[in-house]
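1. One predicted model, sequence on top.
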Amino acid sequence: MITAAEARELAGPTAEEYLKEIEVFIREAATKKQRSVVIRKNPYAGWLYDEKDASVEAKLVIKQLRDAGYSVSLHYVELQFVDMGLKISW
């Protein structure tokens, strides 16, 4: 019988895969001399909307980003439509 951790890894994506994709967003924004980026792409956009319901991988990614010195918060603006995303500042 495989463990739950092994099943999660097989099901993917892993925290490392998420971090690789997030790094692309951060590098792109940093090269444009920006101090933050808002990732509106799913699944990232909803990770902090209800953090207690986030996946194990999402919680791990958020912790690793914060441990690396990034400020991670929910970008949420409600007008005619909701503008929501994962805001990462440095």
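-> Alright, I've got the coordinates.
2. make it CA atoms for all contacts and neighbour counts henceforth
-> Will do.
3. May I ask which helix or strand encompasses Lys20?
-> Element membership for Lys20 (DSSP states H and E) is helix 15-31.
4. Please disregard the earlier target; I meant Asp83.
-> Using DSSP H and E, Asp83 sits in strand 82-89.
5. That strand: which residues count as buried?
-> By neighbour count, with 16 or more other Cα atoms under 10 Å as the criterion, the buried positions of strand 82-89 are Met84, Gly85, Leu86, Lys87, Ile88, Ser89.
6. Quick check: which helices or strands does that strand pack against?
-> Counting contacts by 3 or more Cα pairs under 8 Å, 6 or more residues apart in numbering; DSSP states H and E, strand 82-89 packs against strand 36-39, strand 71-78.
7. Comparison target, given below:
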Amino acid sequence: MTRILFFGRLRDVAGYSERDLEIPDTVATVTDLRALLSADDPELGDAIAARGVRVAVNQSFCLNELASVRDAREIAFMSPLSGG
């Protein structure tokens, strides 16, 4: 099982801050995971595909969408931060 976390606005769109998910073997990258989550909830899919959303796998930020999610214990989606 992999713990999927949502922060900020993404938590509001998802309706929860975390969930445990059995990631299928066909899901290998961040792109694949976004597609899987989008198929389950299109509104969440749009939100996590938005510009500026950052993804961390096992508490390390991913530098690209092809980052591996295989054997991940935790994957976090973070909405863009605004400063002021």
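-> Structure's in. What do you need? Everything quoted here is computed from the prediction, not taken from an experiment.
8. Tell me how the two chains score on TM-score.
-> Remark: TM-score between the superposed chains equals 0.31 [TM-score structural alignment, normalised by the length of structure 2]; 50 aligned residues with a Cα RMSD of 4.4 Å.
9. by contact count, what packs against the helix holding Lys20 of structure 1?
-> Secondary-structure packing of helix 15-31 of structure 1 (3+ Cα pairs under 8 Å, 6+ apart): strand 36-39, helix 56-67.
10. residues in contact with Ile26 of structure 1?
-> Residues in contact with Ile26 of structure 1 (Cα atoms under 8 Å, 6 or more residues apart in numbering) are Ser36, Val37, Ile88.
11. Among these, pick out the one closest to Val56 of structure 1, please.
-> Ile88 (19.1 Å; Cα to Cα).
12. my read: that closest one touches Ala29, true?
-> No. In this structure Ile88 of structure 1 lies outside contact range of Ala29 using Cα atoms under 8 Å: 10.3 Å.
13. what is in contact with the two at once?
-> Joint contacts of Ile88 of structure 1 and Ala29 (Cα under 8 Å, 6+ apart) are Ser36, Val37.
14. so what's Asp46 of structure 2 closest to, chain neighbours aside?
-> Ser38 (7.1 Å; Cα to Cα, 6 or more residues apart in numbering).
15. Where does the one you found sit, in terms of helix or strand?
-> Counting by DSSP H and E, the element that carries Ser38 of structure 2 is helix 30-40.
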